[in-house]
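> fold the following.
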Amino acid sequence: MGLRELIRTREVTAAEVEDCARRALERAHDELNALTQPPFDPSLAHEPDGPLGGVPFVIKDSGPFAQGVPFTIGSRAINGAYAHVDHDLMARFRAAGLVALGQSTAPEFGLSFATESVRYGPTRNPWDPKRGVGGSSGGAAALVAAGAVPLAHASDAGGSIRVPAASCGLVGLKPGLGRTPCGPASGEIAFGQLVEFAVTRTVRDTAHLLDAVGAPTVGDKYQAPGPPRPYAEAIRTDPGRLRIALTTEPWTGGTVNGQVAAAAVTAGQVLEWIGHAVTETRLDVDGEAVVEAAMLTVVTTGGAVLRGTPRRPDPSKLEGVSRRVLAETEEFTLLDVMKATEAQNAVTRAVGRFFQEYDVLVTPTLGRLPAPHGTLNYDHSGHTGRSWLRRLFTYGPFTATFNVSGNPAISLPLGQSREGLPIGVQLVAAHGREDLLLQVAAQLEQAVPWADRTPPLYVG
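Prediction:
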């Protein structure tokens, strides 16, 4: 990473970088409403000599993550809750030397593709403040896109890294199941569908960060095989001629905006020009099975709220969908869990068979351009958990399947709309092949560079 090299060579000091980032975060928050509280003072403890020592970042308000730091999960009903121990990934972030300077906004309970909680209000998109930033890692994406920090902690249970990355013009890698740690309080989260990592601006930064934190800890229930070489080295090597599948046809319902579909098709053409074999095809996955399996994420989130907060949330302070989610969590039976895990198994096996024939799948990340505020109204009392998932999947139909199956997937900012809005293209690979995913991403970044694109609201 460039900042780390400047600090290492003493062209700047870590204190100067931190001071600059603090001022940038405050400016970005004033414009975008992307922090839950003022920047941490002092920053959270970290190892200054780590491989990313001195690089500023922010953590996400998604639950207990950093010891002693309060969290609200975007809810007016949660107060006085804080992490008693570090999440294993937070411990890795500290050891890598990342300087945590703040906490980014997220929708209530993280169950939306719109970061517009009643508690904090809408987080605005630096490309167009009238539009949203996606969710649930929306505040993180807004701050990185605006240049306040080079990377930010994010998590993904149905698209919550990739959707904000696509909305804000960033690189968003969802590692595969078992690639990043999920302890110490859990062996898996949401039946393996939730993964923690980050959003960044470049494939290089994503590779370096995954090298620093991307390994399971002892006792993790799922452990992905280690890469044959460091990811930062892999992105400089040619993966050879690959079998690339391309589809713009959603399998969970809904339609795809023409400009969004065109960006994915163009990415396929670029890959063909690079030398890969590209085939337009269809992913044969049952969309209703994806919805049924994703209910495991919904009720696990509800259970985490009920078990992990100091007092039961006041229903009158909850947004409409959250209120229904907590009720459904308590109504969910063992037979419901069995039905959902059977659906997850069906999806996982269908995706596994697909990647016996193809090396990489290319799809749009979203089905639409970044949505105006209020499009995904989470404070609506008429939804059930399933109806809300179907609503989300009409907006972002391509992401959740690979949380259900556990495959690594990445969103790249390869397109731009006529209105100047970013368009993300998703790449997916077989389980354990983050190295291949990053190699192809690096080829696309070189062929269709995006480094010179900055949003109108930029503080970097």
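
> all contacts plus neighbour counts: C-alpha atoms, from now on.
OK.

> ok, the closest residue to residue 433 other than its chain neighbours to residue 183 distance?
The shortest distance from residue 433 to any non-neighbouring residue, by C-alpha to C-alpha, 6 or more residues apart in numbering, is to residue 408 (7.1 Å). According to C-alpha to C-alpha, to the nearest Å, residue 408 stands 19 Å off from residue 183.

> pretty sure residue 173 sits against residue 411.
Yes. Counting by C-alpha atoms under 8 Å, residue 173 does reach residue 411; the two are 6.4 Å apart.

> mutual contacts of these two, please.
Residues within reach of residue 173 and of residue 411 at once, by C-alpha atoms under 8 Å, 6 or more residues apart in numbering, are residue 162.

> for residue 281, which residues are in contact?
Residue 281 touches 245, 246, 247, counting by C-alpha under 8 Å, 6+ apart.

> please, which helix or strand holds the first one?
So the one you mean is residue 245. strand 243-246 (DSSP states H and E).

> other SSEs contacting that strand?
Applying 3 or more C-alpha pairs under 8 Å, 6 or more residues apart in numbering; DSSP states H and E, one finds that strand 243-246 makes contact with helix 258-274, strand 277-280, strand 360-364.

> hmm, 7 Å instead?
strand 277-280, strand 360-364 (3 or more C-alpha pairs under 7 Å, 6 or more residues apart in numbering; DSSP states H and E).

> how is residue 12 assigned, secondary-structure-wise?
Three-state call for residue 12 (DSSP: H, G, I helix; E, B strand; the rest coil): coil.

> to compare against the first, here's another:
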Amino acid sequence: MTPPARVHTFTDDALGDHDAVELARLIRAGELSAAEVEAAAVARLQEVQQLHAMAYESYDRPRRADADTGLLHGVPTLLKDNTDLRGTPTNHGSEAFSARPATRDGRYTTQFLSTGMTVLGKSRMPEFGLNATTEFRSGPPTPNPWNTRHSVGASSGGSAALVAAGAVPIAHANDGGGSIRIPAAAAGLVGLKPSRGRHIDGETARTLPINMVSEGVVTRTVRDTAIFHAALERHWRNPALPPLGLVEGPARRRLRVALIMESVTDAVIDAPTKAAVEQTATLLEEQGHTVDPVPVPADARFGDDFLRYWGLLAFLAGNLGRLTIDRTLDQGRLDGLTDGLRRTFTSGGWRQTPAALLSLRRAAAAYASVFDHHDVVLCPVVAGVTPPLGHLSPNVPFEELVDRLTRHVAFTPLQNITGAPAISLPMGLSEEGLPIGIQLSAAYGDERTLLELAYALEEQSPWPRIQDTA
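Model (predicted):
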């Protein structure tokens, strides 16, 4: 059997192995020009076409902010294919329609562009962001650059693949059930899902019965994630949340850490993932923090309720999509996961949905109670190392696929429903050389503690780098 490929583009060009913070500094200092950095990124994106991670290329007409005052001015990036960018189509990862170019920027896009970054196109995602792998009904999958036989996660899989491979240092991601944190864990990246309301909500998020979508980025360093969120605040800050500002390093205070090794779906955590979480607990204790095991702060029915809500979202996309997304949407071309979820909803699942939504809304109080006695929660991102391509494909029979997804995506949805922040950090490698992420979460509005703790772990145990491992 041919050995699995490891794909990266790190080389001695204008991008080098710089993160976004360093690139922005070099551009401000005049040591690099934004044009040569952009050209290097385009060359790298073209070099990794085998990752099939680009939904739309706009190399000949990149989008930039009108002013050059953003903290990340000149840094090349990508926008995810579920966010409108004027002049480019938004296809939501679906083969069921062909979108026309957007006539205006999305609400969140304006805030994203205010950071000063240069958007070179759109990254791929699974249909409507419903799956935890970037695989499709008929198109080629987006593989993991660490091992191209494996999934790169989802739904922000295209962004994660291209950041991990070094094509761009930072890329847009959003998270409605783990879609920042899951691909970050799969690709060895940092992925912060911020608190609900930390940023301007996109159009879709504003219409949801429970707004569980958070916007953000995937990055290779903690400081890139920190400066991105500081840059967003320069454009708009939610007065209902404590200001985040620029978090620049660890804090000295000692924290009470709750260790959770049970999932909301009773999933079994595999040995490599368990070891990575336990090793992280040991590192935190070495820093002087207290780590206490606690039970999962969620009702036993949470997993089923979340799945019913997922079915409602599939119904809204599949059955009402001609009105809300694109008039050319063809239900017959929806992938197996979207179609199965919406059919389950229409065949009777809708009857339990009102009770499920009520139960999910009550979950925030149970989750918040953890922080009566703890500052941070430590747990896995997903129940196991990212699976081989095909394991979560939308072409797997629906009932089997839902069972596999439930067993895999076992920890991330809780923060989406409660609105609390959570971050994925790359704290291990499997025997096959695949990254393993751990998750830290905090009370609503407390991203600062997560970033400070992430800085400390990055300093204590530097992340594995794709260009350094065989």
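
> are any of the contacts of residue 281 of the first structure buried, and which?
Buried members of those, scored by 16 or more other C-alpha atoms under 10 Å, are 245, 246, 247.

> ok, for the equivalent of the second one over in the second structure, nearest residue in space, not its chain neighbours?
When the two structures are superposed using TM-score structural alignment, residue 246 of the first structure falls opposite residue 259 in the second structure. Distances taken as C-alpha to C-alpha, 6+ apart put residue 293 closest to residue 259 of the second structure, at 4.4 Å, once the chain neighbours are dropped.

> quick check: the one you found touching residue 257?
No. Judged on C-alpha atoms under 7 Å, residue 293 of the second structure makes no contact with residue 257 at a distance of 8.5 Å.

> between those two, who's got more neighbours?
Legend: neighbour count by other C-alpha atoms under 10 Å for residue 293 of the second structure and residue 257, higher for residue 257 (26 against 13).

> was I right about the more buried one contacting residue 373?
No. Here residue 257 of the second structure does not reach residue 373: they are 9.1 Å apart, not a contact under C-alpha under 7 Å.

> between the two, what contacts are shared?
The contact sets of residue 257 of the second structure and residue 373 do not overlap (C-alpha atoms under 7 Å, 6 or more residues apart in numbering).

> all helices of the first structure, in order?
2-8, 14-32, 88-96, 138-145, 162-168, 203-213, 231-234, 258-274, 287-308, 320-331, 334-357, 385-395, 401-405, 434-447 (DSSP state H).

> okay if I get those helices as CSV plus distance to residue 115 of the first structure and mean neighbour count?
Shown next, in CSV, are the helices of the first structure (distance: least, C-alpha to C-alpha, whole Å; neighbours: other C-alpha atoms under 10 Å):
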stretch, distance to residue 115 of the first structure, mean neighbour count
helix 2-8, 29, 17
helix 14-32, 11, 19
helix 88-96, 22, 22
helix 138-145, 5, 35
helix 162-168, 9, 34
helix 203-213, 23, 21
helix 231-234, 31, 19
helix 258-274, 21, 19
helix 287-308, 17, 21
helix 320-331, 14, 19
helix 334-357, 27, 16
helix 385-395, 13, 20
helix 401-405, 20, 28
helix 434-447, 27, 22
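
> tell me the contacts of the counterpart of residue 362 of the first structure in the second structure?
Aligned by TM-score structural alignment, residue 362 of the first structure pairs with residue 378 of the second structure. If you count contacts by C-alpha under 7 Å, 6+ apart, residue 378 of the second structure has them with 257, 258, 259, 260, 439, 440, 441.

> the first structure: which residue goes with residue 369 of the second structure?
By TM-score structural alignment, residue 369 of the second structure lines up with residue 353 in the first structure.

> residue 80 of the second structure now?
Using TM-score structural alignment, residue 80 of the second structure pairs with residue 60 in the first structure.

> isn't that match right next to residue 153, touching?
Yes. At 5.8 Å, residue 60 of the first structure and residue 153 qualify as touching, with contact defined as C-alpha under 7 Å.

> what's the overlap in contacts for the two?
In contact with both residue 60 of the first structure and residue 153: residue 140, using C-alpha under 7 Å, 6+ apart.

> show me what contacts the residue most central in space within the second structure?
Closest to where the C-alpha atoms of the second structure average out (C-alpha atoms, centre = their mean) is residue 180, at 0.9 Å. Contacts for residue 180 of the second structure (C-alpha under 7 Å, 6+ apart) come out as 156, 173, 174, 191, 192, 193, 218.

> just curious, which of those residues is nearest to residue 353 of the second structure?
Closest approach between those and residue 353 of the second structure, by C-alpha to C-alpha: residue 174, at 24.3 Å.

> many thanks, I have nothing further to ask.
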